[in-house]
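K.L.:
Pasting the sequence and the predicted coordinates here, then a few questions.
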Amino acid sequence: MQLSRFTDYTLRVLFYVAMNNDRLSTLNEIADFYGISVEHLRKVVHALAKSGYLKTFRGKHGGIRLNRTPEDINVGAVVLQAEGAEPLIDCSGLDCTLSGVCNLQRALADAQRAFMQELNRHSLADMLDNTAMKQRLIGKAV
């Protein structure tokens, strides 16, 4: 199982902005920091702002900052919003010889629930509780 690039970028944006929340961050600086396309980040930031995680400011001196405290941003909720709640495997509508006798879909659904329960135990603040990560995020800020 692998999270989408969109979800990866979503978490990276939150990490960067949270550690530099004393000022506005820009798409260009985040893109430069991570080596990511500005266009990819634009979609991520739009989704995060629409979900209420980020506050955006337009104009020459515009940028983004967190709209909530890191303690109030649940990692599981962010991942669920970015990934959606689709099952890992969806056997409905398939003409499968094992239909009705296979336990794989249930086992994967249980695993997915356990994965999300674990992520739900963590806030953005928990993820940033790492001195080396903080130094890297702040040290390279413009």
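P.N.:
Nice, thanks for sending it over. A quick note: this is a predicted structure, and the numbers were derived from the prediction, not measured.

K.L.:
can we go C-alpha only for contacts and neighbour counts from here?
P.N.:
Noted.

K.L.:
all helices for this protein, in order.
P.N.:
Along the chain, the stretches classed as helices by DSSP state H are 5-19, 27-34, 38-50, 75-83, 104-120, 124-127, 131-139.

K.L.:
who wins for proximity to Asp95 among those?
P.N.:
helix 104-120 (14.7 Å; Cα to Cα).

K.L.:
ok so, going back, make TSV out of the helices of the chain and add mean neighbour count.
P.N.:
Below are the helices of the chain laid out as TSV (neighbours: other Cα atoms under 10 Å):
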stretch	mean neighbour count
helix 5-19	20
helix 27-34	16
helix 38-50	17
helix 75-83	18
helix 104-120	14
helix 124-127	16
helix 131-139	13
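
K.L.:
okay, pairing it with this:
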Amino acid sequence: MRLTNYTDYSLRVLIYLALKKDFELCTIKEIADTYQISKNHLMKIIHELGKLGYIDTIRGRHGGIRLAKKPEEINIGEVVSKTEEDFHIVDCFNKENHYCVITSACKLKHILAEALLAFVNVLKEYTLEDLIENKGDLYQLLES
């Protein structure tokens, strides 16, 4: 299983914001510069995370972004499920656009579906708070 860059960057944004003290505001540019990610790409991610209710976006001169919930209230499995475009591990997972002559009798699809479910279920056991337990190390890496 491989997550898209979109989901990876979404999780990085949430980690960055979770490390801010007292829901302090920061800017998209700040996050983009820290992670060396395109600001334009992050703008789409920030917009979506706002629509999903994970972050607050405040417009204006003194605006910025911050977490909308406490880190312990943000479930990683839920974030991944909401930010991944699809979970088409192999073509036969895509009901609209696949062709495989053995699909109707193939056991692989069912095994992969079980593995995917296990993957998501493991992620559901963790929150954003779990990802920032090592705050000191993360601060050092993000500031260098």
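P.N.:
That came through, no problem. From a predicted model like this one, the values you see are computed outputs, not experimental measurements.

K.L.:
could the helices of the first structure go into TSV alongside distance to Asp90 of the first structure?
P.N.:
Listed next are those as TSV, based on distance: least, Cα to Cα, whole Å:
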stretch	distance to Asp90 of the first structure
helix 5-19	21
helix 27-34	34
helix 38-50	26
helix 75-83	16
helix 104-120	7
helix 124-127	31
helix 131-139	38
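
K.L.:
quick one, which of these is nearest to Gly59 of the first structure?
P.N.:
helix 27-34 (12.8 Å).

K.L.:
Which strands and helices lie in contact with that closest one?
P.N.:
Judged by 3 or more Cα pairs under 8 Å, 6 or more residues apart in numbering; DSSP states H and E, the packing partners of helix 27-34 of the first structure are helix 38-50.

K.L.:
repeat that with 10 Å
P.N.:
helix 5-19, helix 38-50, strand 63-66 (3 or more Cα pairs under 10 Å, 6 or more residues apart in numbering; DSSP states H and E).

K.L.:
picking that back up, closest to Phe57 of the first structure out of the helices of the first structure?
P.N.:
helix 38-50 (10.5 Å).

K.L.:
In the second structure, which residue range corresponds to that closest one?
P.N.:
Per TM-score structural alignment, the counterpart of helix 38-50 of the first structure in the second structure is residues 39-51.

K.L.:
compared with the first structure, how much does that stretch deviate?
P.N.:
When the first structure is overlaid, stretch 39-51 of the second structure sits 0.5 Å from its aligned residues on average, using mean Cα distance after the TM-score superposition for the first structure.

K.L.:
distance of the residue of the first structure positioned farthest from its centre from Arg106 of the first structure?
P.N.:
Relative to the centre of the first structure, the most outlying C-alpha is that of Thr97, 37.4 Å out, by Cα atoms, centre = their mean. Distance, Thr97 of the first structure to Arg106 of the first structure, using Cα to Cα, to the nearest Å: 17 Å.
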